[in-house]
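J.: just coords:
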């Protein structure tokens, strides 16, 4: 077995470490970076000018990572080696989360929770926050017209802090979106027009306003922080667009104030930058993104005394930049609070960059029914983590829900609780009612119930489903209808599913892709047909 030593530069602090130590947790990012035989790849660390492997993390915090890796077989040895300071534990939780060291994160969080003292620290679970101004911000760039499920973890965490008494600021990045965050990307972002950015910014602002309104009137009243009745009115949510302050800034003053705070070597060493520079390169605009986002935080500190930023754990580098700028310009210590990323079934981050996102928060892109069904169909293995990340149930309530679910898993109690609460949060009580009604009609009522409903009620259900306007053609085949209605992406997929008996029209199961559709099957006189793929996917064809 190869067990050579590796020289590390971790945030300016030098370590010499055995490879076997760095790879002791096989599921961690460190193991992926330093496993034997890996010469280059997306996880390969950058090197400094002396040839040391450079890792962009806090150097002092990293020593606890190494102590954990050396003693991970004995939990008591690990605990005795960890810091007792809440500040250091908070940093350790952030870094261990980023490196996918799940056991270390859980041990550190367990230790941190023992320090809970005053009301605010008890409500948030982070004692360090009790010593900061009660203001927190999170930012979203309007590079699409809607936020998506991946953003919801950040939004829910912000609402938890709001219930604990924090002033909450959402920043819509109308200015920074013109450059684009390079984190997690392999190529430059597409440039959006000013009109498109303005439309996206307004759309996201409206979404955030609606979600916070639903939280106040329908979610937070039902389940308040710690399961206790709410003791005070919640402070109004603040939503700002960073284009408003970037339009006013003088470029020379900007470089004098901000430019002097950043060193090129440190900026170039960031993982997202070094990965891009090693391949296709990157524009100066994207390279400067971290500096502009840092200025957002400086502006919010100067105008609203904000020393806490919340973001996904892929934003650690950008949060570091903002923290460093505030310390350089104002001499104050700022803090970041990181939340885990939601990942898809393939293990990729759920986001616009991955190309895998389909659960948007805009009802025009993802109906309340589709949103509700996403959580109702969630695998049992994922539901506990989703309850902890996304719901507003207290920890004892989560434990009870999971316990009850394990007794009768076929009832999908945990999924139903999560689906109902999040659908109300995003789409309001009316959206939940539409989702429940559509679910009832499609899965609980007799097959012909949809055809017996009155026009107004039926339209409510149809609006929740994918639908296509088609003109009936003589001799239309089963395959032609399925493809025209958008049920399948390819001919091969359509033929395979149809031949296996997984496709039906108006409850007639059709197994021959080339068969001609008879009038009694499609029933054009009813003006619509219900198509089903498998057991759960439904489509509507509206006949012209």
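T.: Good, I have the coordinates. Model, not experiment: these values are computed from the prediction.

J.: all contacts plus neighbour counts: C-alpha atoms, from now on.
T.: Fine.

J.: mind listing what the spatially most central residue of the chain touches?
T.: For the chain, the residue whose C-alpha lies nearest the mean C-alpha position (Cα atoms, centre = their mean) is residue 150; its distance is 2.0 Å. The contact partners of residue 150, taken as Cα atoms under 8 Å, 6 or more residues apart in numbering, are 341-343, 349-351.

J.: how near is the residue sitting furthest away from the middle of the chain to residue 505?
T.: Residue farthest from the centre of the chain, counting by Cα atoms, centre = their mean, is residue 474 at 47.1 Å. From residue 474 over to residue 505 the distance is 17 Å, taken as Cα to Cα, to the nearest Å.

J.: now for the longest helix seen in the chain, which elements pack on it?
T.: The longest helix of the chain (DSSP state H) is helix 413-439. If you count contacts as 3 or more Cα pairs under 8 Å, 6 or more residues apart in numbering; DSSP states H and E, helix 413-439 packs onto helix 194-214, helix 368-376, helix 380-390, helix 395-407, helix 455-462.

J.: would you tell me which one of the ones you listed is buried the most?
T.: Relative to the other members of the helices and strands packed on helix 413-439, helix 368-376 carries the highest mean neighbour count by mean count of other Cα atoms under 10 Å, namely a mean of 22.

J.: now do that one against helix 413-439, angle only.
T.: Between the axis of helix 368-376 and that of helix 413-439 there is an angle of 160 degrees, by axes from the mean of the first three to the mean of the last three Cα atoms, to 10 degrees.

J.: give me the element residue 116 is part of.
T.: Using DSSP states H and E, no element contains residue 116; it sits outside every helix and strand.

J.: and for the one 4 residues further on?
T.: Residue 120 belongs to helix 119-124 when elements are defined using DSSP H and E.

J.: got another, please set it beside the one above:
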């Protein structure tokens, strides 16, 4: 087995592969071009896309040529794989805008300027957009038997609930992508999530029928799961996006640091470029000293740095440490906004306000009597410091960057005060 496939196997990144022996030999003999597709179904990729992106990067790091296909064409159709219902169709201008944004995100991970083996981005709208219906049906569609398509899991799972001809034809279009890249770019390998197996093997069949003496391969990586049964990449606030404006680096860092002990070693293998020795060492720590959470900290640091860069990682760590220690005053206004994005927030007009009145206005305490009791009992913290003066007035000194005051009631209940 080739060194690269051996590493992918150690990491649990090979779910299914066609002709493993042939692929291993081909990877050893010469640099190979491979691709994975990313349909623009939103204005950002999310962490569900991270595994195929990083797998492309692993191939590039081993001397191969990754091609990131942005589905400007297939994104107008909708992939039924893994979906229980028909997708909402987006307009072509929205799909084009999302395609451009995804191109920018992919460039964080793949090196398009590399001297020896630069990555490449293609958009399948370039060949699907100009394909007329007669050519599509005669030259492409004739190669697909309906029984063959019905047998695929992505279609089977939707037969009862219903599938339109539009989504039914998605498999043919993705197969056509593989054929075009094989013909135009000498691309011999397609990778994707395990839900793409049917589409990938259909592409291989189309290449076999269209090209004499063809040799191409397919490889799927497992869908990421969580030990507790909940869906990976989802939180109460929604999806974890790669766009910092949609999911802040601090939220991103927190997502990874809260990984379950049962999942953390698997995620280290999937999402980091640590060596086998480093991962094995962290695995021992999970078993012998789980309370240190060394594996989770390493995972959070590695993935946050990879996606958002060193500066954003350091800011996320700074916010995390400030919240843990209660030393809120060391944070800037922007860091306050990032760290307290989801806590109850109240806007205040007054430049100065008594603490008791503030607790009532911000609904931190339900009554003046309770507010006095909370203050007297030492349950109220302002920017991390306990205050027990019933006559205290919030002044400029308690405003971080002149804009925010963070109030904590008890051990965990945080409230954010914003000044107009």
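T.: Good, I have the coordinates. All values reported here derive from a predicted model rather than from experimental measurement.

J.: before we move on, the earlier item: the residue nearest to the centre of structure 1 matches what in structure 2?
T.: Mapped onto structure 2 by TM-score structural alignment, residue 150 of structure 1 lines up with residue 48.

J.: just residue 429 of structure 1 next, same as before
T.: Using TM-score structural alignment to pair residues, one finds that residue 429 of structure 1 aligns to residue 310 in structure 2.

J.: could you count how many residues lie near its match?
T.: For residue 310 of structure 2, the number of neighbouring residues by other Cα atoms under 10 Å comes to 14.

J.: what's the spacing between stretch 110-119 of structure 1 and its chain's center?
T.: Between the mean C-alpha location of stretch 110-119 of structure 1 and the chain-wide mean there is a distance of 26 Å, by Cα atoms, centre = their mean, to the nearest Å.

J.: neighbouring contacts of that stretch?
T.: Identification of contacts with stretch 110-119 of structure 1 by Cα under 8 Å, 6+ apart yields 86, 89-90, 122, 125-127, 130.

J.: one more time with 7 Å, if that's ok
T.: Contacts of stretch 110-119 of structure 1 with the rest of the structure, by Cα atoms under 7 Å, 6 or more residues apart in numbering, involve 86, 89, 122, 125-127.

J.: quick check, nearest of those to residue 541 of structure 1?
T.: The nearest member of these to residue 541 of structure 1, counting by Cα to Cα, is residue 125 at 50.6 Å.

J.: all strands of the stretch 51-200 of structure 2, in order?
T.: Using DSSP state E, counting those that start in this stretch, the strands of the stretch 51-200 of structure 2 run over residues 65-70, 120-123, 187-193.

J.: Throw those into CSV and include mean neighbour count, thanks.
T.: Output for the strands of the stretch 51-200 of structure 2, formatted as CSV (neighbours: other Cα atoms under 10 Å):
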stretch, mean neighbour count
strand 65-70, 24
strand 120-123, 18
strand 187-193, 24
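
J.: for the contacts of residue 150 of structure 1, which pairs are in contact in structure 2 too?
T.: Checking these against structure 2 (both residues aligned by TM-score structural alignment, their matches' Cα atoms under 8 Å), the contacts still present are 342, 350-351.

J.: any chance of the strands of the stretch 51-200 of structure 2 in TSV with distance to residue 294 of structure 2 as columns?
T.: Formatted as TSV, the entries for the strands of the stretch 51-200 of structure 2 read as follows, by distance: least, Cα to Cα, whole Å:
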stretch	distance to residue 294 of structure 2
strand 65-70	33
strand 120-123	36
strand 187-193	29
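
J.: out of the ones you listed, which is closest to residue 333 of structure 2?
T.: strand 65-70 (37.1 Å).

J.: quick check: that closest one aligns to which part of structure 1?
T.: Aligned by TM-score structural alignment, strand 65-70 of structure 2 falls on residues 167-172 of structure 1.

J.: repeat for stretch 127-134 of structure 2
T.: Under TM-score structural alignment, the match for stretch 127-134 of structure 2 in structure 1 covers residues 245-252.

J.: coming back round to it: is the match of residue 150 of structure 1 within a helix or a strand, and which one?
T.: Residue 48 of structure 2 belongs to helix 47-61 when elements are defined using DSSP H and E.

J.: picking that back up, the match of strand 65-70 of structure 2 vs structure 2, mean deviation?
T.: Using mean Cα distance after the TM-score superposition for structure 1, stretch 167-172 of structure 1 ends up 0.5 Å from its aligned counterpart in structure 2, as a mean over the superposed pairs.

J.: any idea how far that stretch is from the middle of the chain?
T.: Computed by Cα atoms, centre = their mean, the chain-centroid distance of stretch 167-172 of structure 1 equals 17 Å.

J.: counterpart of residue 300 of structure 2 over in structure 1?
T.: Structural alignment (TM-score structural alignment) places residue 300 of structure 2 against residue 419 in structure 1.

J.: report the separation between the counterpart of residue 168 of structure 2 in structure 1 and residue 77 of structure 1.
T.: Matched by TM-score structural alignment, residue 168 of structure 2 corresponds to residue 287 in structure 1. Relative to residue 77 of structure 1, residue 287 of structure 1 is positioned 42 Å away (Cα to Cα).

J.: can you check residue 34 of structure 1 too?
T.: For residue 34 of structure 1, the distance to residue 77 of structure 1 under the criterion Cα to Cα works out to 24 Å.

J.: neighbour count winner among the two?
T.: Here residue 34 of structure 1 and residue 77 are compared on neighbour count by other Cα under 10 Å; more neighbours surround residue 34, at 20 against 14.

J.: how much space separates the more buried one from residue 183 of structure 1?
T.: Using Cα to Cα, we find residue 34 of structure 1 at a distance of 22 Å from residue 183 of structure 1.

J.: now residue 382 of structure 1
T.: Using Cα to Cα, residue 382 of structure 1 is found at 26 Å from residue 183 of structure 1.

J.: any of the contacts of residue 150 of structure 1 buried? List them.
T.: Among these, those buried by neighbour count (16 or more other Cα atoms under 10 Å) are 341-342, 349-351.

J.: thinking again about what came up before, which strands or helices does the helix or strand that the longest helix of structure 1 is followed by pack on?
T.: Using DSSP H and E, the helix or strand that directly follows helix 413-439 of structure 1 along the chain is helix 449-452. Applying 3 or more Cα pairs under 7 Å, 6 or more residues apart in numbering; DSSP states H and E, one finds that helix 449-452 of structure 1 contacts no other helix or strand.

J.: next, the angle strand 308-312 makes with the helix or strand residue 94 of structure 1 falls within.
T.: When secondary structure is defined by DSSP H and E, residue 94 of structure 1 falls within helix 86-98. Helix 86-98 of structure 1 runs at 20 degrees relative to strand 308-312, counting by the same axes, to 10 degrees.
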